[in-house]
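Novice: pasted the sequence and its predicted model underneath.
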Amino acid sequence: MAPLTAIALSGGIDSAVAALRLKAAGEKLLALHFITGHEPADRMADHHGRLERLAARLGVALAVIDCRGAFQREVVDYFVDSYRLGRTPNPCVRCNARIKFGVVLQQALALGASRLATGHYARKERDAAGRFHLYKGIDRRKDQSYFLARLTQDQLQRAVFPLGRLTKAEVQRQAAEASLMGRPGRESQDICFVPRGDYAGFLTGTGRLTAAPGPIVDVHGRQLGRHRGLHAFTVGQRRGIDCPGPAPYYVVRIDAARNTLVVGSPTDLMAAGCRVSDVRWLQPPVADTLRVSVRLRYRSAEQPARVTIETGPAATVRFDAPLAAVTPGQCAVFYRGEEVLGAGWIESSLAS
């Protein structure tokens, strides 16, 4: 009997074309759609109807997985608690490791599938020793290897990325040729569970975070004004500081212990490196010190750096040239050329 592959079907064009390509390759498919509990209630019925029609068009059975409890614990609570601690979280990295390739993968296995496919733009290969390697998608503007960098070997072993060797334009063309979707809309850049991108409103609305006004100081400790709550800021931010000065101020540091916002000039934002915790290596490091390219946010450019591996598992990253706005809570992803080596969470910056 042919092995069963599950496809995480969101209703969007990428997962639809991923399913289409697997069907064309002769794969036996089961479509899985997971509910987070943060879908717009007034659109749930319409969305489920579209999913059913899409699954029928693809010729696959559709199962709905209730992830509301796990999503709240693993993603939403993490998101809110990070801001409460003065950090800027990355819920998409967290969701891929804990929900899509955690809860959803386990449900897929329980339903008889041996693998889980998604619409991510990334590539995977297996070497002669049986280890799996994660690579960037060939469409550099859509590459999503950054969001997958904290998968384990076991998770990567069961992952399938049918779009890794396609561009977005090719995906749109294949969807149109198969009449899978209507006219594609603009892709949202917002976090899926934050309505209209209103982070501050969402955070205070959860009841887990209370906006607490406090001082705004410069890097020398001189008070410049007052903020309405640290949750409204991230390192590198300029808007919303509202302190008059000879030049614009930028957020340099968020001191949650003292409820203080530290601001300064662009020069004050520069860092020589960062400390990283909970490092997860997809490939075992070959030495205690590695030359890598590091990406500190999804949309930031990779930068050459030296990583020194410490216990914990932790690491110290030193950039070849100083970088601006190194942000605690974000994910530092280490690359060697096209390949993802590993990733960890930024704890603090190193002074330049």
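Specialist: Nice, I can see it.
Novice: going by C-alpha atoms from here, please, whenever you check contacts or count neighbours.
Specialist: Noted.
Novice: roughly how far apart are Arg208 and Cys95?
Specialist: Arg208 is 20 Å from Cys95, where distance means Cα to Cα, to the nearest Å.
Novice: higher neighbour count, these two?
Specialist: Ranked by neighbour count (other Cα atoms under 10 Å), Arg208 and Cys95 place Cys95 first, with 20 against 11.
Novice: assign the more buried one to helix, strand or coil.
Specialist: Three-state assignment for Cys95 (DSSP: H, G, I helix; E, B strand; the rest coil): helix.
Novice: same question for the one 10 residues further on.
Specialist: Judged by three-state DSSP, the three-state class of Leu105 is helix.
Novice: do a quick rundown of the helices in the stretch 51-200 of the chain.
Specialist: All helices of the stretch 51-200 of the chain, identified by DSSP state H, counting those that start in this stretch, fall at 68-71, 77-84, 91-95, 105-110, 153-157, 168-177, 199-205.
Novice: before we move on, what about the stretch 201-350 of the chain?
Specialist: Taking DSSP H, counting those that start in this stretch, the stretch 201-350 of the chain contains no helices at all.
Novice: picking that back up, could you save the helices of the stretch 51-200 of the chain as TSV and add columns showing distance to Lys23?
Specialist: Below are the helices of the stretch 51-200 of the chain laid out as TSV (distance: least, Cα to Cα, whole Å):
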stretch	distance to Lys23
helix 68-71	29
helix 77-84	36
helix 91-95	26
helix 105-110	17
helix 153-157	20
helix 168-177	13
helix 199-205	39
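Novice: of all those helices, which lies closest to Ala332?
Specialist: Nearest to Ala332 among the helices of the stretch 51-200 of the chain is helix 91-95; the distance by Cα to Cα comes to 10.8 Å.
Novice: can you show me the strands along the stretch 151-300 of the chain?
Specialist: 159-160, 214-218, 223-227, 250-255, 260-264, 270-281, 289-295 (DSSP state E, counting those that start in this stretch).
Novice: take this one as well and set it beside the first:
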Amino acid sequence: MDDLLLTKERKRVVVAMSGGVDSSVTAALLKERGHEVIGMTMQIWDYSRFEAPDGETFGTCCSLDDVYDARRVAEQLDIPFYVINFEDAFQQAVIDPFCDAYFNGRTPNPCVLCNQILKFERLLRKARELQADYLVTGHYARIEFADGRYRLRKGLDDSKDQSYFLFTLTQEQMAMVRFPLGDMTKQEVREHAERLGLRVAEKPESQDICFVPDGDYVRFLEEERGAGRKDGDIVHVSGKVLGRHRGTYRYTIGQRRGLGLSWSEPLYVVAIDAEKNRVVVGEKRHLAAGELHMEQVNWLIAPPVGAFRAACRIRYRHREVPASVKAVDGGRVRVVFDQPQTGVTPGQAAVIYDGDEVIAGGWIA
């Protein structure tokens, strides 16, 4: 069990409350254990910019309804509660890079950036200003201190593990961050919510990207940057032009549907050439990649000298696979898979594991 749920020493903790069941249970358990709990919610997106059809709701995180839910839970727990407006910072740190990535032929992962910059830099700074001992979140991951350093480990509930999104954490940050739910299953968290009588006990989980509540990221990109850009050719790996497309940002590696092509075999997007506005397609065998390079790498251990054996996860829902890993020139890391992998996508995060421990992570180049 997390040390905050075991210690009898009263701590001042800031809980990042999203309005969902995970962060609500986190705050309630810490209050139950006698800690001084302060609830804090990030307001990061102006939902008035999105007009949904009448009566339609979207299961995203960080909506205004979530802010209201977080406030109501804080009132129920009788703890101080603050809403911190990070809309400008979110635009600069998450939305602008999200759009830039798509228009540069990459597929971004905004959740990693939100955690890195908004939660574990800016919100952590607010926690320090309140002289808190810890910033606590509802992530399903674990932080342990052993052999003179902090270690980031997977959550025990393998189906909910969120360590993949947290590879940017530093030793200084991990010293002040705690994840009390890392030792629990989602079912146990729901049971705690019911036992504690929390208003959000039955609230469904958030889905999709918070600032694209209807899942239509193409509409979002065109509203942000304008339509009619990046049109060009759809080209087979052989060099044959098969058709036209209406924007490279509409496609991701591995995509099969929506190509509108006639061919003897099913075709997939295998590369995106944003400079030439070309979408390259090929048969499924062309999706297999034997290796990848990571850039902007964060090491959670001292970088090993020479190649070493580890496991690599190339997407959140991708099971990590065995590989040979080596730091190379320019701060990059080369990962050579034991077996070729499909779905290696520039712009996504690649995370390196030693067993259940995160040892490094970066962005697929």
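Specialist: Nice, thanks for sending it over. Please read all numbers here as calculations on a predicted model, not as lab measurements.
Novice: about what we covered before: and the strands of the stretch 151-300 of structure 1: which comes nearest Phe101 of structure 1?
Specialist: Proximity to Phe101 of structure 1, assessed across the strands of the stretch 151-300 of structure 1 by Cα to Cα, is greatest for strand 159-160 (7.9 Å).
Novice: what's the mean deviation for the closest one versus structure 2?
Specialist: When structure 2 is overlaid, strand 159-160 of structure 1 sits 0.8 Å from its aligned residues on average, using mean Cα distance after the TM-score superposition for structure 1.
Novice: over which residues of structure 2 does that strand lie when aligned?
Specialist: Alignment of strand 159-160 of structure 1 against structure 2: residues 177-178, by TM-score structural alignment.
Novice: same check, this time on stretch 88-105 of structure 1
Specialist: Under TM-score structural alignment, the match for stretch 88-105 of structure 1 is residues 107-124.
Novice: same deal with stretch 236-245 of structure 1?
Specialist: Residues 254-263 of structure 2 are the counterpart of stretch 236-245 of structure 1, counting by TM-score structural alignment.
Novice: got it, and stretch 314-328 of structure 1?
Specialist: The alignment of stretch 314-328 of structure 1 onto structure 2 (TM-score structural alignment) covers residues 332-346.
Novice: and that stretch, what's buried?
Specialist: 332-337, 341-346 (16 or more other Cα atoms under 10 Å).
Novice: ditto for stretch 109-124 of structure 1
Specialist: Using 16+ other Cα under 10 Å as the test for burial, stretch 109-124 of structure 1 gives 109, 113-124.
Novice: what is the most widely separated pair among those residues?
Specialist: Largest separation among the buried residues of stretch 109-124 of structure 1 by Cα to Cα: Leu109 and Tyr121, giving 22.9 Å.
Novice: spatially central residue in structure 2, please.
Specialist: In structure 2, the residue lying closest to the centroid (Cα atoms, centre = their mean) is Cys111, at 3.1 Å.
Novice: the match of stretch 314-328 of structure 1 spans what distance, first to last residue?
Specialist: By Cα to Cα, the extent of stretch 332-346 of structure 2 from end to end equals 14 Å.
Novice: ok, stretch 337-357 of structure 2 next?
Specialist: End-to-end distance of stretch 337-357 of structure 2: 19 Å, with Cα to Cα as the criterion.
Novice: likewise stretch 320-334 of structure 1?
Specialist: Stretch 320-334 of structure 1 has an end-to-end distance of 14 Å (criterion: Cα to Cα).
Novice: hang on, the earlier thing: of all the helices of the stretch 51-200 of structure 1, which one is nearest Ala129 of structure 1?
Specialist: The closest of the helices of the stretch 51-200 of structure 1 to Ala129 of structure 1 is helix 153-157. By Cα to Cα, the value is 12.9 Å.
Novice: so what touches the closest one?
Specialist: With Cα atoms under 8 Å, 6 or more residues apart in numbering as the contact definition, helix 153-157 of structure 1 has outside contacts at 101-102, 124, 131-134, 282.
Novice: hmm, Leu148 and Gly342 of structure 1 touching each other?
Specialist: No - taking Cα atoms under 8 Å as the definition, Gly342 of structure 1 is not a contact partner of Leu148, at 9.7 Å.
Novice: can you tell me the closest non-neighbouring residue to the corresponding residue of structure 1 for Gln162 of structure 2?
Specialist: When structure 1 is aligned by TM-score structural alignment, Gln162 of structure 2 is paired with Gln144. Computed as Cα to Cα, 6 or more residues apart in numbering, the closest residue to Gln144 of structure 1 that is not its neighbour in sequence is Tyr121, at 5.3 Å.
Novice: how near is the one you found to Asp143 of structure 1?
Specialist: Tyr121 of structure 1 sits 5 Å away from Asp143 of structure 1, going by Cα to Cα.
Novice: cool, and Ala175 of structure 1?
Specialist: 19 Å.
Novice: what do you get for Ala70 of structure 1?
Specialist: Distance of Ala70 of structure 1 to Asp143 of structure 1, computed by Cα to Cα: 27 Å.
Novice: just Arg258 of structure 1 next, same as before
Specialist: For Arg258 of structure 1, the distance to Asp143 of structure 1 equals 39 Å [Cα to Cα].
Novice: comparing those two, which shows the higher neighbour count?
Specialist: Asp143 (20 against 9).
Novice: what number of residues lie near the residue mapped onto Asp231 of structure 2 from structure 1?
Specialist: If you follow Asp231 of structure 2 across to structure 1 using TM-score structural alignment, you land on Pro213. Pro213 of structure 1 has 13 neighbours, counted by other Cα under 10 Å.
Novice: was I right about Pro213 of structure 1 contacting Gly229?
Specialist: Yes - under the criterion of Cα under 8 Å, Pro213 of structure 1 makes contact with Gly229 at 5.0 Å.
Novice: sorry, back to before: which residues are in contact with the match of stretch 88-105 of structure 1?
Specialist: Residues from elsewhere that reach stretch 107-124 of structure 2, judged by Cα under 8 Å, 6+ apart: 86, 89-90, 93-95, 97-98, 101-102, 135, 165-166, 168-169, 173, 209, 252, 345-349.
Novice: ok, now stretch 72-79 of structure 2?
Specialist: By Cα under 8 Å, 6+ apart, the list of residues contacting stretch 72-79 of structure 2 from outside reads 19, 24, 28, 31, 37-39, 80-81, 198-200.
Novice: narrow the residues you listed to those in strands?
Specialist: 37-39, 81 (DSSP state E).
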